[in-house]
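A.B. asks: Fold the stuff below for me.
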Amino acid sequence: MDFVIPPPAPSSLPVTGTTARFPVRRIWCVGRNYAEHARELGHDPEREPPFFFSKPADALLADGKSLPYPPQTGDLHFEAELVVALGTGGKDISHEAALDHVWGYAAGNDFTRRDLQAVAKKLGRPWDLAKGFDFSAACGALSPVAASGHLAQGRIALSVDGVQRQEGDLSEMIWSVAEIIAALSASVELKPGDLIYTGTPAGVGAVERGQTVRVDILGLGSLVTPVI
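C.D. replies: As a prediction, the model looks like this:
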């Protein structure tokens, strides 16, 4: 096939313990999926169904790679998250069958320009520029389900320069991985290569230039991101 311009390089993630790569199609994110985080943002977690936003696939930032402090913000926030990688897709996936579509898991960080997000919320505008900027989707190496099993509980934590800033347990998610997949597939057809960032525990906050952010999830290892 002839293209009028060179096609962009496909986005992908490393797979733990191998030289193979996992191709990434889309990145979906779940908002306010931990009760305490919802409360710290002024929302009632008992009243909200799951809602979703997205980041472009080329916003991926691999483990150990530096994040250039993004423009147009003075309030860059970290958000530690469990990332789900889909090996198969579908529409209207049932809760019971949802985990069969999971290929693997990784530690992620949903970097956010919080001040831009606050303005967008106030004006009723989309969050795209607050959430989907360059290198905003940090993600560690993927661990296949065959190696890690399905993760329904376990410590998730984030530190900045060695000081712990977030800590929770995956069991505290309001909507489980299976429920998230089922709900999202009711709105869009999910496909192999899709990633889902599953929400963050309480304690989100700002990170400055020169600091290093580390996400740890039990069973998955760490994701380290220097901010430059």
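A.B. asks: When you work out contacts or count neighbours from here on, use the C-alpha atoms and nothing else.
C.D. replies: Noted.
A.B. asks: what does the longest strand seen in the chain rub up against?
C.D. replies: Assignment by DSSP state E gives strand 102-110 as the longest strand of the chain. Contacts to strand 102-110, defined as Cα atoms under 8 Å, 6 or more residues apart in numbering, come from residues 78-88, 131, 136-145, 148, 197, 215-217, 220-223.
A.B. asks: List the contacts of the residue sitting nearest the centre point of the chain.
C.D. replies: Taking Cα atoms, centre = their mean, the centroid of the chain lies closest to residue 197, which sits 3.0 Å from it. Counting by Cα under 8 Å, 6+ apart, residue 197 touches 27, 28, 29, 30, 81, 82, 83, 84, 108, 110.
A.B. asks: mind running it again at 6 Å?
C.D. replies: Each residue near residue 197 by Cα atoms under 6 Å, 6 or more residues apart in numbering is listed here: 29, 83.
A.B. asks: I'd like the distance from it to residue 86, if you could.
C.D. replies: Residue 197 sits 12 Å away from residue 86, going by Cα to Cα, to the nearest Å.
A.B. asks: coming back round to it: mind listing which of the contacts of strand 102-110 are in strands?
C.D. replies: Those of the contacts of strand 102-110 lying in strands (DSSP E): 78, 80-86, 137-139, 143-144, 197, 215-217, 221-223.
A.B. asks: ok, how many other residues are close to the nearest residue to residue 145 once chain neighbours are set aside?
C.D. replies: Nearest non-adjacent residue to residue 145, counting by Cα to Cα, 6 or more residues apart in numbering: residue 104, 4.7 Å away. For residue 104, the tally of surrounding residues (other Cα atoms under 10 Å) stands at 24.
A.B. asks: How much space separates residue 104 from residue 114?
C.D. replies: Relative to residue 114, residue 104 is positioned 29 Å away (Cα to Cα).
A.B. asks: And this one, please, so the two structures can be compared:
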Amino acid sequence: MGHAAHAWLPTCGLLAEVSLRIIRYAVGGTRHYGELESGGARITRFEGDPFTGLTPTGQVDEIGDVAVLPPLERPRVFGFAYNYASHVDETDREVPEVPVCFMKPSTSVIGPDDAIVYPAGGELIHFEGELVVVIGKEARHVKPSDAHEYILGYTCGNDVSDRIVQRRESAFGTLLIGKGQDTFAPLGPVVETELDPSDLSLTTRLNGAVVQSASTADLLLTVPDLVSYLSRYLTLLPGDAIMTGTPAGVGPIRPGDVVEVEIEGIGVLRNPVVAECP
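C.D. replies: Below is the predicted model of the structure:
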């Protein structure tokens, strides 16, 4: 099925091929990358970034003293629809003959505890908990067996979707606004660099109640398949994010709700829902 990802951290061997829980955060308005230590209370600060090189600074920050940011800065976000049979069934569709892809703008990305903005005039906005692949280096024409060499790691994602707009667009063969509105791509809380994505538990909670519970073993197209497919047609870049699809259980959110996406080995991505200011 899958391969454990290896951290691609070009730091003259200092941090290569090690397991990291990479967190992106700000202190006093200055942005940093760091490693979230076990227990989640302290962050070891780095200089640089995971794509061009990370070097330890010796500085340690307390999680309570920082602002946690999206783990990626303005990424390209690729999505795959109908990639769990359970979700195909609940939408009363057939398994697609070819992968169904879409993109979300970088402006749709938010981080842990950032608010999902329920759009003014919105009628039916859904959550979709997903495993997200983070690309570590440029990739083109990648074989599935080699895909792990191009993956930095994994994070949690929520493919927030405006179903009314999505259906209207899809009827004419397009899909952008239904998936790509501001705040519609929560990511986080960390990028875990050493993880086998082939059989991870995925749980989504709405206001504390479990609404999605599945395993990534149920993906129709595996992580290596998805990386290989995209790279067959376009060049993947460092920092790209690939949303791998959502299982059954998607449903509506409203202002005042709190959505949590938890994936084994990564952590919990939590986001409140607020109404758009008029």
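A.B. asks: which stretches of the second structure form helices?
C.D. replies: In the second structure, the helices defined using DSSP state H lie at 85-90, 163-170, 177-180, 223-233.
A.B. asks: Out of those helices, the one nearest residue 112 of the second structure is which?
C.D. replies: helix 177-180 (18.1 Å; Cα to Cα).
A.B. asks: once aligned to the first structure, how far is the closest one on average?
C.D. replies: Taking mean Cα distance after the TM-score superposition for the first structure, the mean distance separating helix 177-180 of the second structure from the aligned residues in the first structure is 0.4 Å.
A.B. asks: re the thing from before, give me the buried subset of the ones in strands among the contacts of strand 102-110 of the first structure.
C.D. replies: Buried residues within those, counting neighbours by 16 or more other Cα atoms under 10 Å: 78, 80-86, 137-139, 143-144, 197, 215-217, 222-223.
A.B. asks: what residue of the second structure matches up with the residue nearest to the centre of the first structure?
C.D. replies: With TM-score structural alignment as the criterion, residue 197 of the first structure lines up with residue 243 in the second structure.
A.B. asks: distance of that match from residue 265 of the second structure?
C.D. replies: Per Cα to Cα, residue 243 of the second structure is found 17 Å from residue 265 of the second structure.
A.B. asks: same question, residue 121 of the second structure
C.D. replies: Here the distance between residue 121 of the second structure and residue 265 of the second structure works out to 37 Å (Cα to Cα).
A.B. asks: Which of the two has more residues huddled nearby?
C.D. replies: A count of neighbours by other Cα under 10 Å puts residue 265 above the other of residue 121 of the second structure and residue 265, at 16 against 7.
A.B. asks: Excluding chain neighbours, give the residue nearest to the alignment partner in the first structure of that one in space.
C.D. replies: With TM-score structural alignment as the criterion, the equivalent of residue 265 of the second structure in the first structure is residue 219. Excluding the flanking residues, the one nearest residue 219 of the first structure by Cα to Cα, 6+ apart is residue 148, at 6.4 Å.
A.B. asks: next one: residue 136 of the second structure
C.D. replies: Once flanking residues are discounted, residue 136 of the second structure sits nearest to residue 152: 4.2 Å by Cα to Cα, 6+ apart.
A.B. asks: For that neighbour, the count of nearby residues, please.
C.D. replies: Residue 152 of the second structure, neighbours per other Cα under 10 Å, totals 26.
A.B. asks: can you check residue 140 of the second structure too?
C.D. replies: Neighbour count for residue 140 of the second structure, taken as other Cα under 10 Å: 18.
A.B. asks: Contacts only, for it.
C.D. replies: 231, 235.
A.B. asks: Which position in the first structure pairs with it?
C.D. replies: Using TM-score structural alignment, residue 140 of the second structure lines up with residue 91 in the first structure.
A.B. asks: try residue 155 of the second structure
C.D. replies: Checking TM-score structural alignment: residue 155 of the second structure goes with residue 106.
A.B. asks: Check residue 218 of the second structure too.
C.D. replies: Using TM-score structural alignment, the equivalent of residue 218 of the second structure in the first structure is residue 172.
A.B. asks: Give me the nearest residue to its match, chain neighbours excluded.
C.D. replies: Computed as Cα to Cα, 6+ apart, the closest residue to residue 172 of the first structure that is not its neighbour in sequence is residue 34, at 6.2 Å.
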